[in-house]
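**Student:** return atomic coordinates for the entry below.
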Amino acid sequence: MSYKDEQLSEEKVFKDPVHRYVHVKDQVIWDLIGTPEFQRLRRIKQLGTSYLTFHGAEHSRFNHSLGVYEIVRRIIYNFDGRPHWNNEERLLSLCAALLHDLGHGPFSHSFEKVFKLDHEDFTKKIVLGDTHVNQILSRISSDFPRKVADVINKTYEDKLVVSLISSQIDADRMDYLQRDAYFTGVSYGHFDMERILRVMRPIEDQVVIKATGMHAVEDYIMSRYQMYWQVYFHPVTRSAEVILSKILHRAKHLYDQNYKFAFKPTHFISFFAGEASLADYLKLDEPVVLFYFQMWMDETDEILSDLCERFTNRHLFQYIEFNPNKQMKAWMELYSLFKQVGINPEYYLVDDSSSDLPYDFYRPGEEEERLPIHLLMPKTNELQELSRQSDIVESISGKKRTDHKLYFPLDFIEALPEDSEEKKRIFEILFH
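**Tutor:** I've put the predicted structure just below:
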């Protein structure tokens, strides 16, 4: 028997709070889960800094990746024997689902922005590079790692396989919405996934939904909408992200200025220099980053020390609603006032924005074209784009919502002398 077809002598199961059980029968999947690169995902939180807002949000990319794998496994089970589904793609789909988040770094998107990195690029490097993951995938065939990378990168020739983990209704979203809702304790992210899985059908280049399942899909779309604004873009979480980002910017600035760190930033040096190797990247996880923050609290640089103390002890920035298009004059005055009173506005006056497009239909030629969700109509078997049949989805289709906040250290401002004219003016601008 080839390695590709090799099965475990006894099925392994992971107890899971969202799916009850994650089932593993393929030797390949079991071996991939045991690699150092996949086990590293236990040390990367799924929701970054959200644990400082929702105390239960301690779950990891490891949890989520197993969940996405399990959903794809169930979808494939339902697809087996149906037209358009090639069961030769089964193992490829499972491997891509399991490994799709392999390249996430510590605190994911905040970390990427500071160092201009792309987790998808690192996922590809792990899959194709000199890694344990690559060794296992290569045992299937010499071109199998490339196929897995292409599915994750959305360039694989079979678009149906790609759509399982990357579309507007995919296993990735269906897992993280439910998982994140469970661990944050909110009710918004729940929807009838079992119903959706039952009404999914494969066609030539994508998954479609039987029209009888439209209401379950409506619920899924609205769950996603609510989760983004109530959880993912929560202003307290964004405050923590702002501070995290400023810590990394400050540390890089100090390193570039030849500042003598009391605790040398060994794990960060290649990132500061823009020369991080795959090995450097894999060594850096969230416990390592948090350890540095603990140590940097004792640095002589007051800004780095203060920011690390704020993040470590959840002493976050205050925020107000802010519209940069209408309040730029006020922002410029605040910037000047902060400098006058000795508060560095580069680190302590931050405009942050979040935006989301909950559902979109196909718009040829536009950036980030989105393949819409299609309903398979009864009797005729015609495809209808979801928002043409659903008034609920139509009401939010193509509508991008953006939210702006201005973040600042209220304690620094309150500590200014009571008779300070600058203090009075800062408060007047911020709160009136």
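**Student:** switch to C-alpha atoms for all contacts and neighbour counts from now on
**Tutor:** OK.
**Student:** so how far is E299 from N344?
**Tutor:** Per CA to CA, to the nearest Å, N344 is found 17 Å from E299.
**Student:** more neighbours: which of these two?
**Tutor:** E299 (18 against 15; other CA atoms under 10 Å).
**Student:** what's the closest non-adjacent residue to that one?
**Tutor:** Of all residues not flanking E299 in the chain, S305 sits nearest, at 5.5 Å (CA to CA, 6 or more residues apart in numbering).
**Student:** where's that neighbour, which helix or strand?
**Tutor:** Take DSSP states H and E as the rule and S305 turns out to sit in helix 302-312.
**Student:** helices or strands up against that helix?
**Tutor:** Other helices and strands packing on helix 302-312, by 3 or more CA pairs under 8 Å, 6 or more residues apart in numbering; DSSP states H and E, are helix 235-256, helix 286-296.
**Student:** closest to I76 out of these?
**Tutor:** helix 286-296 (33.9 Å; CA to CA).
**Student:** how about P145, nearest residue that isn't a chain neighbour?
**Tutor:** In space, P145 comes closest to L137 once its chain neighbours are excluded; the distance is 5.5 Å by CA to CA, 6+ apart.
**Student:** so who does the one you found touch?
**Tutor:** L137 makes contact with V28, F144, P145 under the criterion CA atoms under 8 Å, 6 or more residues apart in numbering.
**Student:** I'd like those residues laid out as JSON lines, including distance to K116, neighbour count and secondary structure.
**Tutor:** JSON lines is the format used below for the contacts of L137 (distance: CA to CA, whole Å; neighbours: other CA atoms under 10 Å; DSSP: H, G, I helix; E, B strand; the rest coil):
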{"residue": "V28", "distance to K116": "33", "neighbour count": "22", "secondary structure": "helix"}
{"residue": "F144", "distance to K116": "29", "neighbour count": "19", "secondary structure": "helix"}
{"residue": "P145", "distance to K116": "25", "neighbour count": "25", "secondary structure": "helix"}
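**Student:** go through the residues you listed and name the one nearest D16.
**Tutor:** V28 (20.6 Å).
**Student:** so that closest one touches I136, yeah?
**Tutor:** Yes: when contacts are counted by CA atoms under 8 Å, V28 is listed as touching I136 (7.1 Å).
**Student:** rewinding a little: how about the helices and strands packed on helix 302-312, which one is nearest E157?
**Tutor:** Among those, if distance is taken as CA to CA, the winner is helix 286-296, at 35.5 Å.
**Student:** now do the buried residues in the closest one.
**Tutor:** Residues E286, V289, Y292, F293, Q294, M295, W296 are the ones in helix 286-296 that count as buried (16 or more other CA atoms under 10 Å).
**Student:** Serialize these to TSV and add fields for distance to P372.
**Tutor:** Formatted as TSV, the buried residues of helix 286-296 follow (distance: CA to CA, whole Å):
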residue	distance to P372
E286	36
V289	39
Y292	44
F293	43
Q294	46
M295	48
W296	47
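**Student:** before we compare anything, build this one as well:
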Amino acid sequence: MPYQAERLPREKVFRDPVHNYIYVQHRLILDLINTKEFQRLRRIKQLGTASLVFHGAEHTRFTHSLGVYEITRRICDNFKRNYPSKTPGDGLWDDNERLVALCAALLHDIGHGPYSHTFEHIFHTDHEKITAEILTSPTTEVNQVLRSVSPEFPEQVASVIQKKYPNPQVVQMISSQIDADRMDYLLRDAYHTGTKYGTFDLTRILRVMRPYKDGIAFEVSGMHAVEDYIVSRFQMYQQIYFHPTSRSMEVILNHLLQRAKEDYSTGDNAHEAGAPYLLFPFFNHQFNLDDYLLLDDGTLTTYFAHWRQSSDPVLADLAHRFLDRKPLKSVRFNDETKNKIPMLRQLIEKAGFDAKYYTETNNSYDLPYDAYDPKMKKPMTQIELMQSDGHLIELSTVSALVSAITGKFSGDQRFFFPKEMLEDKQADVELFDPIYKSFQRHLHNDYII
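**Tutor:** Below you'll find the predicted structure:
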């Protein structure tokens, strides 16, 4: 029996709080899970700084990746059972595509780094490109396992994640407006943050999914389940992913890494206690895949603990604020009040804070958000409903609920600053009182706290 078809003598199961059991039936999938590159995902949190707001959100990229695999497995089972291909090109499901779909689902996030999006911003990495490199580099265990199927198989799996694979059904399982990735992270994040409005009827959605020649559609009878999913996604972004305190802690993390980069790039602090040797290749923009795979959340957290004792007071203070959860405060601003920000920054400087590291403007409109909007310039796949006669119709044209929120997002613009600026006195130094009073007066007059 060829390796790619080899089934385990008895299926392996992983207990899971979202899916109950995750079923592993192929030797290939189990071998991929056991690679060092995949096991590294146990040490990278799924929600990053959001765990400092929602204390239950300690789940990892590892658990999410298993969940995406499991949903994809269920989709394949449904398609094989109800929509098996009878003749080539009939638009139905060819189960020979199962293995590439399952591997892409399992490995889609393997390139994420520690504190993913902040790390990418500071060090200009790209987790999607690194994912493809992990799959295709002969130096990785993942590549060796994939190559046991065929020499071309690693590239095939990577092409699914890169949205270049020739079968659109496989691509849309992993990356579309309703895909296994989004469905798992919404349910999983809702579970671990304790928020009920992020839930939706996964069983019903999987039941009404069906393949067609250009991808995946949904039976029109399942429209209300799809509506529920869209609303849940909208609510999770408003309430969880864009939470002001989570964004505040991400600002601190961003500035902490930026300060460390500037400190150590000069070489002046390169040999002090706690020097972040594993980060040096990133400070110098000369990292390779091996350097990248040495990093995880724990690596960075260990460096942060050392930096609390740094001779650089700004680096030490930012490390303290991040590790001990001392978020910056924030206020909303708009186009009419944003001209006040330079003056507020001047007051913060007079109070003794370096505005470069202790202030930030953060626009949630610019944060990653996949609002459903089929009319956008570069739309992702639309959500197509299949009618009884086989014709397709785009969801928002028949759903008043989805139409009402299509392309909409009630985001905000925020100015972040040290909480100390809201206190009446600083260390009983009367000299500072006018600065703080002036700062607070401007906030109350011009901003919404």
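**Student:** what's the burial count for the residue mapped onto D192 of structure 1 from structure 2?
**Tutor:** In structure 2, D192 of structure 1 lines up with D201, judged by TM-score structural alignment. Counted with other CA under 10 Å, residues neighbouring D201 of structure 2 total 14.
**Student:** element containing the residue lying closest to D201 of structure 2 once chain neighbours are set aside, please.
**Tutor:** In space, and not counting its chain neighbours, D201 of structure 2 is closest to A225: 6.2 Å by CA to CA, 6+ apart. Element membership for A225 of structure 2, per DSSP H and E: helix 223-236.
**Student:** give the aligned range of that helix in structure 1.
**Tutor:** Aligned by TM-score structural alignment, helix 223-236 of structure 2 falls on residues 214-227 of structure 1.
**Student:** tell me what the strand ranked longest in structure 1 is packed against?
**Tutor:** In structure 1, with assignment by DSSP state E, the single longest strand is strand 7-16. On a contact count with 3+ CA pairs under 8 Å, 6+ apart, strand 7-16 of structure 1 meets strand 20-26.
**Student:** for the strand it packs on, buried residues please.
**Tutor:** V22, H23, V24, D26.
**Student:** list the contacts for the closest residue to the second one other than its chain neighbours?
**Tutor:** Looking back up the chat, that one is H23 of structure 1. In space, H23 of structure 1 comes closest to V13 once its chain neighbours are excluded; the distance is 4.7 Å by CA to CA, 6+ apart. V13 of structure 1 makes contact with Y21, V22, H23, V24, according to CA under 8 Å, 6+ apart.
**Student:** the last one corresponds to which position in structure 2?
**Tutor:** Read that as V24 of structure 1. So, by TM-score structural alignment, V24 of structure 1 is matched to V24.
**Student:** hmm, L32 and its match touching each other?
**Tutor:** No: in this structure, V24 of structure 2 is not within contact of L32 by CA under 8 Å, at 11.0 Å.
**Student:** picking up where we left off before, mind checking how far the residue nearest to H23 of structure 1 is from R20 of structure 1?
**Tutor:** Look at V13 of structure 1 and R20 of structure 1: by CA to CA, they are 10 Å apart.
**Student:** average offset of the helix or strand containing V145 of structure 2 relative to structure 1?
**Tutor:** Secondary structure assigned from DSSP H and E places V145 of structure 2 in helix 141-147. Superposing on structure 1 and averaging over aligned pairs (mean CA distance after the TM-score superposition for structure 1), helix 141-147 of structure 2 comes out at 0.3 Å.
**Student:** which residue numbers in structure 1 does that helix align to?
**Tutor:** Aligned using TM-score structural alignment, helix 141-147 of structure 2 spans residues 132-138 in structure 1.
**Student:** starting at the chain centroid, how far to stretch 118-134 of structure 2?
**Tutor:** Once both centres are worked out by CA atoms, centre = their mean, to the nearest Å, stretch 118-134 of structure 2 turns out to sit 12 Å from its chain's centre.
**Student:** tell me which stretches of structure 2 form strands.
**Tutor:** Along structure 2, counting by DSSP E, strands occupy 7-16, 20-26, 209-212, 215-219, 329-333, 360-363, 384-386, 392-394, 413-417.
**Student:** hmm, who's touching the fourth one?
**Tutor:** Outside of strand 215-219 of structure 2, the residues within contact range by CA under 8 Å, 6+ apart are 167-170, 172-173, 205, 208-211, 383-387, 392.
**Student:** which among the residues you listed count as buried?
**Tutor:** Buried members of the contacts of strand 215-219 of structure 2, scored by 16+ other CA under 10 Å, are 167-170, 172-173, 205, 208-211, 383-386, 392.
**Student:** now the residue nearest to E299 of structure 1: how far from M193 of structure 1?
**Tutor:** Where M193 of structure 1 is concerned, S305 of structure 1 sits at a distance of 46 Å (CA to CA).
**Student:** please apply the same query to R82 of structure 1.
**Tutor:** R82 of structure 1 is 20 Å from M193 of structure 1, where distance means CA to CA.
**Student:** compare those two and say which is more crowded by neighbours.
**Tutor:** Neighbours per residue, other CA under 10 Å: of R82 of structure 1 and M193, the larger number sits with M193, 18 against 13.
**Student:** now check R308 of structure 2 against structure 1: what is it aligned to?
**Tutor:** Looks like R308 of structure 2 aligns to M297 there (TM-score structural alignment).
**Student:** residues near that match, how many?
**Tutor:** Look at M297 of structure 1: counted by other CA under 10 Å, it has 20 neighbours.
**Student:** surely it and F311 touch.
**Tutor:** No: with contact defined as CA under 8 Å, M297 of structure 1 does not reach F311; the gap is 9.9 Å.
**Student:** rewinding a little: now the longest strand of structure 1 on structure 2. Mean distance?
**Tutor:** Looks like 0.6 Å for strand 7-16 of structure 1 (mean CA distance after the TM-score superposition for structure 1).
**Student:** and that strand, what's buried?
**Tutor:** Q7.
**Student:** ditto for stretch 144-160 of structure 1
**Tutor:** Buried, per 16+ other CA under 10 Å, within stretch 144-160 of structure 1: 144-154, 156, 158-160.
**Student:** and for stretch 273-288 of structure 1?
**Tutor:** A276, L278, Y281, L282, L284, D285, E286.
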